[in-house]
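> Give me a model of this one.
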Amino acid sequence: MKFEETTIKSDRLYEGKILSLKLDTVEIPGKKYSKREIVEVSGASAIVPILDDGSVIMIKQYRKPIEKITLEIPAGKIDLGEEPRETAERELREETGYTPSNMTYLTETHTSPGFCDEKIYIFLAKGLQAGEQDLDDDEVVETFNYSFEELIKMIERGEITDAKTIIGIFMARDYLKKEREK
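All right, here's what the predicted structure looks like:
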């Protein structure tokens, strides 16, 4: 079965600072036509920072689109010309003040492929050196340390709902478990 769609026409509807919106007319299998509203985003990196005692540094912040305070792993958008690993390290330093001596790529994920092209790269950070937070002018975050067990219970209770955080926590936990078993 053929799944691919062919773009017939693409109209840019909005161009913003962090995203753009386009409307594509596509031909779908069976010679039918449809419209696709697509949000384009530069992408992001996230990082699961592990302290020497095994706890995870998390950030708490307010997220306007969902009107809630969230608990998340540090993350941010990839700047023009920046590699995903550089973004993860920069965001860790800005949001927590920590700098890693060891970073491991865990995975990448598409946040909402039904309407958005955003891809988030997720890393694990160890060998953390403490420093000073360097938040952007529009950022208000607070850091907290949790064990993996606490975080997984929070996920199970629905207290952590951010997808990149849930993926990052489980991927990091499994990676560290395999590393210990070697």
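
> use CA for all of it now, contacts and neighbours both
OK.

> Distance check, the residue sitting furthest away from the middle of the chain against Thr6.
Distance from the C-alpha centroid of the chain, by CA atoms, centre = their mean, peaks at Lys31 (36.6 Å). Going from Lys31 to Thr6 by CA to CA, to the nearest Å gives 10 Å.

> Now list whatever residues contact both of these two.
Listed contacts common to Lys31 and Thr6 are nil; contacts here mean CA atoms under 8 Å, 6 or more residues apart in numbering.

> Please provide the structure for the following sequence as well, for comparison with the first:
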Amino acid sequence: MTRRLPVIHGVTEHDAGPYRFEQLDLEFANGERRLYQRMHGRGHGAVVVVPMLDAETVLLVREYAAGVHRYELGLVKGRIDAGETAIEAANRELQEEAGYAARSLTQLRALTLAPTYMSHQTQLIIARDLYPQSLPGDEPEPLDVVPWKIDSLHELMLREDFSEGRSIAALFIAREWLRTQA
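Sure thing, here's the model as predicted:
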């Protein structure tokens, strides 16, 4: 069933650091009116990278996560800088965070965090044919690089220090995509 999008009668904006908050005055097809809020990021999007060291091994990084005040395992990820494509950003972040570059990068799809109130999208990139190559990053300390067998994702999912939703979703999507490529 295709629904007509709500009519936007007005938008009120205010700035909040790295985000712009909007309040939308919406009217739905059934005549109901509601105020919705949404956040827009100020950047050019983000990437999450699934770096495949070989056909069976993904590289994870362990870094400090201020939101939960602990060290977290996850995938390489970061912002897309102005003038960069998602592929270029993925290769740069891979070099900054994991100390590798990739000869083959494939953009699979966009992931959203909370699409009911955030416009932010993260591009999922698979990096293959890796080789050692480092760039200085913005992290205050070197990140631990942890190889993990992609067939052991069931063990990774149960770890307390692996909780970031984009990393979890990206690994399962990548695993299924890689199976179709074999």
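
> about what we covered before: for the residue farthest from the centre of the first structure, what are its contacts?
Per CA under 8 Å, 6+ apart, neighbours of Lys31 of the first structure: none.

> Give me the contacts around the helix or strand in which Tyr33 of the first structure is found.
Element membership for Tyr33 of the first structure (DSSP states H and E) is strand 32-41. By CA under 8 Å, 6+ apart, the residues outside strand 32-41 of the first structure that reach it are 18-28, 115-118.

> of all those residues, which comes closest to Pro84 of the first structure?
Glu118 (12.8 Å; CA to CA).

> how about the equivalent of that closest one over in the second structure, what does it touch?
Counting by TM-score structural alignment, Glu118 of the first structure lines up with His120 in the second structure. Listed by CA under 8 Å, 6+ apart, the contact partners of His120 of the second structure are 40-41, 45, 112-113.

> Let's see that with 10 Å instead.
For His120 of the second structure, the contact set (CA atoms under 10 Å, 6 or more residues apart in numbering) comprises 39-46, 110-114.

> Also Pro18 of the second structure?
39-43.

> 8 Å instead, please
41-42.

> Then the one 3 residues further on?
With contacts defined as CA under 8 Å, 6+ apart, Phe21 of the second structure is in contact with 13-15, 37-40.

> do that again at 6 Å, thanks
If you count contacts by CA atoms under 6 Å, 6 or more residues apart in numbering, Phe21 of the second structure has them with 13-14, 38-39.

> repeat for Met58 of the first structure
If you count contacts by CA under 6 Å, 6+ apart, Met58 of the first structure has them with 72-73, 143-144.

> With secondary structure added, can I get the residues you listed in TSV?
What follows is the contacts of Met58 of the first structure, written out as TSV (DSSP: H, G, I helix; E, B strand; the rest coil):
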residue	secondary structure
Glu72	strand
Ile73	coil
Thr143	strand
Phe144	strand
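
> Select only the buried ones of those residues in ChimeraX?
With 16 or more other CA atoms under 10 Å as the criterion, this ChimeraX line picks the buried residues out of these:
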select :72,73,143
